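Engineer: Sequence plus the predicted model coming up.
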Amino acid sequence: MSDKSLSQPIRGARDFYPEDLAVRNWLFDKWRDVAKSFGYEEIDGPVLESFDLFAAKSGDELVNQQMYMLEDKDGRKLGVRPELTPTYSRMVAKRQNELIYPLRWTMFGNTWRYEKPQTGRSRDFWQWELNLVGGEESTADAEVLVIAAKAMEAIGLTPEDVVFRINDRRFMQESLTEIGISGLLYDQTTKLIDRREKISQDEFNSGLQNISLTNDQIGQLNSFLQASDLEKSPKLKELFLLLDRYGILPYCRFDPLIIRGITYYTGTVFECFDKNQGLRSVFGGGRFDDLVKTFGGGKIPAVGFAAGDVVIIELLRRLDKLPKLTPLPTRVLATVFSPDLFSDSLSLSLSLRSQGIPTELYPELSAKLDKQLKYASRKGIPYVAILGPEEVEKKLVTIKNMQTGEQKQTTMEGLKALIEN
């Protein structure tokens, strides 16, 4: 007796049927083209890494609550990667002295997090990671933000759809230190700031009181978080001037509420938000100057971002900006008129493929032509090639246009032109 549950993926995982994979491939091809236009090379790494690689800097929630963990047969503790940045940084550290800087690498990979599956979020998701390692700080920060903007443009998302909210952790630390918030108190305060938009003002103030901030400190902090003045941060001011010169300022705004919960960020941080559905984060990134050093390399500046496929595709679908894609590559079905003429149909299919025309050869030798035509119609194959005794004798091929129903006879030499027109 069969168990129907075995035909289902595990909770939070996804099957990619041809129509689903066509969307993901379209998205990643667009992003690959953007990355290549800026000179980025593509890399890849293992899905399984040492648990310690992620425990070093990925943050308590990500490592201890969301990461899939296992032990191999030798008792080594491993983690299924919940993000790509640690793997990326480890690979830089491994060959740090051999690489040429500034280093422009990008990668695409499957990642897993044990989260509650919901709209725009899955336990199994694919990420695009892009980082610039080395180089001047503000210009490097600007470059990755420009690439992020161009990636949004490439898939039809405009400043009317998304916004990049940008901050700087050093600016935050300096500003909070001025009002007496430092050390452990700073860490506790920034965790609350990171949650600010998910809780009420009263809950936020109560949380600050619980970590022993005075009423005066709470008032000064709230005033700072409502400000939008860049004058006190020369680095942010310089960055926004560069973003203006690049022509992407409409995508960008300063926001002191952006902290990024992952602990390895050291400077500029940013998140892309959906402007039309509340405060939903689409992707994010920032500067991580110490991460390569954590994995055995030297200190080297780095900045980048990672974007996932689930929320982006859901956003495009909701905005009706997903293209109508045809996953089927087949242009021609070479029919088999009879077993005696199979070799002729086989030769035709080989000839068409050698000319760059994706061609299927019907696999049954004795199937009626009507059955083969119905197959082509159901699959949406645009052309059917028929080789009967008359065609073979005259060295012709009958081509049927499945959309119009029109049939034409042509020579082997004229076949490609007829199909492509």
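Structural biologist: Yes, it's here. Everything quoted here is computed from the prediction, not taken from an experiment.
Engineer: C-alpha only now, for contacts and for neighbours.
Structural biologist: Fine.
Engineer: And the helices in the stretch 51-200 of the chain?
Structural biologist: 51-55, 60, 85-94, 137-154, 169-178, 183-194 (DSSP state H, counting those that start in this stretch).
Engineer: helices or strands next to the last one in the packing?
Structural biologist: Helices and strands in packing contact with helix 183-194 are listed as helix 201-210; criterion 3 or more CA pairs under 8 Å, 6 or more residues apart in numbering; DSSP states H and E.
Engineer: could you pull out the strands for the stretch 301-421 of the chain?
Structural biologist: Counting by DSSP state E, counting those that start in this stretch, one finds strands in the stretch 301-421 of the chain at the ranges 302-308, 332-334, 359-361, 383-386, 396-401, 407-411.
Engineer: Next one for the comparison:
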Amino acid sequence: MRSMFAQHAPFVPIMINFVSGVQSAAQDKSLRTLLVYLEHLARVERCEAKPRDVACPPKNLLYPCLDVVLTALADRVIQQPEAWRFLLPTAMRLFQLYQLPAVESRTATRQSRTTFDTVEDFLSAMLPMDRMAEAVARSNDLRHIANARPEIADFATEVLQMVSYHQAFSRLAAAVWFQKTRRTSAKHWLRIAYSLLDERFGLETYHPPLSVLYLAERSVPGFDGMIQQHSYALSLFFPEGVTQTPLPRPVLDALVRDLPLHQLFALRPVGDVWPDRAHSCAHCGEDLTALPKRRACKGCKRPAYCNKYCQRGDWRNKHSGVCKLWASVDERMSQQSVKDCFADIAAWSRVEEVLQSSPHLDGEKVQRVMEIIRDSRAVLCSKPERVAENSRKLRALLRELGI
């Protein structure tokens, strides 16, 4: 996670101006704590002070200020999409302040403190961020999105990475943390993460898009994720919607064959992405584990049902439009080269997660490992020789780190 002191753009003055405005409007004198701290950060940004000389306020004083300001900022993001270029980076940097009380002490280890005392406290802090993501994901104004495309990418990337970062401080295992923090409102982050996979945008983000997608998938409940994945698949192959003339299977096969592996990875079977959906009826959501026999689609073999009525209902509602598509996708996924690539992607994600939750590791070596992961993800689908070279470097570094 980048320190906010390392940001290139001078955004602290913008943050100060916004917090000052909120303080004036709300007549909230407690925001003075945040303002004083931001003024010290501005001195660091101007190279008039060093980061270690700036003391972070305790979280019982800092967090209430952030709650007030980010809530007001969420309102502004909803009301002023033309200002996203400035509002979203400001929100991202303010949200990053939630981590600082846990790392302020130079003598404490990362396990000695938590950023949030409970999962509920974290979810409360995420409420304004989820509202901002919803405003972006639901926007139909292509002009506003185009004007702020890099800022949207950085906003989603950094906030989702912070979710993983807070898990490292939570003293909870990653599986438990993500199970407890799943929420329907996170579906908007998943929609944004899908858009980052489009190579036409050519966006450069600090963390690779597949890492962002992985975090977005883990943040959303399986049913909501399934709906979003279905919509994403339709947008890729049926841009005119489900009402357009169905494509013949050979045409679908050709389109799927040309699909970049980054986007193909997002179309993995629902049960693989959200294991809780692997044993649920695709139509009504009923648990299928107790049933002696389940029904499955004979065409693509993907969805399972508890009875014929659910199967017919799902066919009428949505499955008829994607059945042939899923069959084409799974046929390509069955190729050994694709399976090997997907296994590598999953392995890289696990390594990154281990590094983020290992406070005892040497910082410089961890940074080198993360750089190798990012380099490999960038070429993972197109240049096997680069992946092999980076894999050798990674294995050597992991041996040094004792992982």
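Structural biologist: Thanks, I have the structure now. Predicted model, so just to flag it, every value in this text is computed and none were measured.
Engineer: TM-score for these two?
Structural biologist: Once the chains are overlaid, their TM-score stands at 0.26 when taken by TM-score structural alignment, normalised by the length of the second structure; 168 aligned residues with a CA RMSD of 6.6 Å.
Engineer: coming back round to it: any chance of CSV for the strands of the stretch 301-421 of the first structure, columns distance to Tyr246 of the first structure and mean neighbour count?
Structural biologist: Below are those laid out as CSV (distance: least, CA to CA, whole Å; neighbours: other CA atoms under 10 Å):
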stretch, distance to Tyr246 of the first structure, mean neighbour count
strand 302-308, 17, 24
strand 332-334, 46, 26
strand 359-361, 45, 21
strand 383-386, 47, 24
strand 396-401, 48, 20
strand 407-411, 54, 15
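Engineer: Please convert these to a markdown table, extending it with distance to Glu174 of the first structure.
Structural biologist: Converted to a markdown table, the strands of the stretch 301-421 of the first structure look like this (distance: least, CA to CA, whole Å):
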| stretch | distance to Glu174 of the first structure |
| --- | --- |
| strand 302-308 | 21 |
| strand 332-334 | 66 |
| strand 359-361 | 64 |
| strand 383-386 | 67 |
| strand 396-401 | 70 |
| strand 407-411 | 76 |
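Engineer: wait, which of the helices of the stretch 51-200 of the first structure is closest to Asp216 of the first structure?
Structural biologist: helix 169-178 (12.5 Å; CA to CA).
Engineer: Longest helix in the first structure, please.
Structural biologist: helix 18-37 (DSSP state H).
Engineer: List the buried residues in that helix.
Structural biologist: Judged by neighbour count using 16 or more other CA atoms under 10 Å, the buried positions of helix 18-37 of the first structure are 22-24, 27-28, 30-32, 34-35.
Engineer: For it, which helices and strands make contact with it?
Structural biologist: Against helix 18-37 of the first structure (3+ CA pairs under 8 Å, 6+ apart) you get helix 137-154, helix 309-318.
Engineer: immediately after it, which helix or strand?
Structural biologist: Where DSSP states H and E defines the elements, the next helix or strand beyond helix 18-37 of the first structure is strand 41-43.
Engineer: Tell me which residues of that next one come out buried.
Structural biologist: Quick answer for strand 41-43 of the first structure: no buried residues (16+ other CA under 10 Å).
Engineer: Stretch 157-171 of the second structure too?
Structural biologist: For stretch 157-171 of the second structure, by 16+ other CA under 10 Å, it's 157-170.
Engineer: closest to Asp67 of the second structure among these?
Structural biologist: Out of those, the member with the shortest distance to Asp67 of the second structure (by CA to CA) is Val159, at 15.2 Å.
Engineer: Distance of the closest one relative to Ile14 of the second structure?
Structural biologist: The spacing between Val159 of the second structure and Ile14 of the second structure, counted by CA to CA, to the nearest Å, is 19 Å.
Engineer: Repeat that for Thr157 of the second structure.
Structural biologist: With CA to CA as the criterion, Thr157 of the second structure and Ile14 of the second structure are 21 Å apart.
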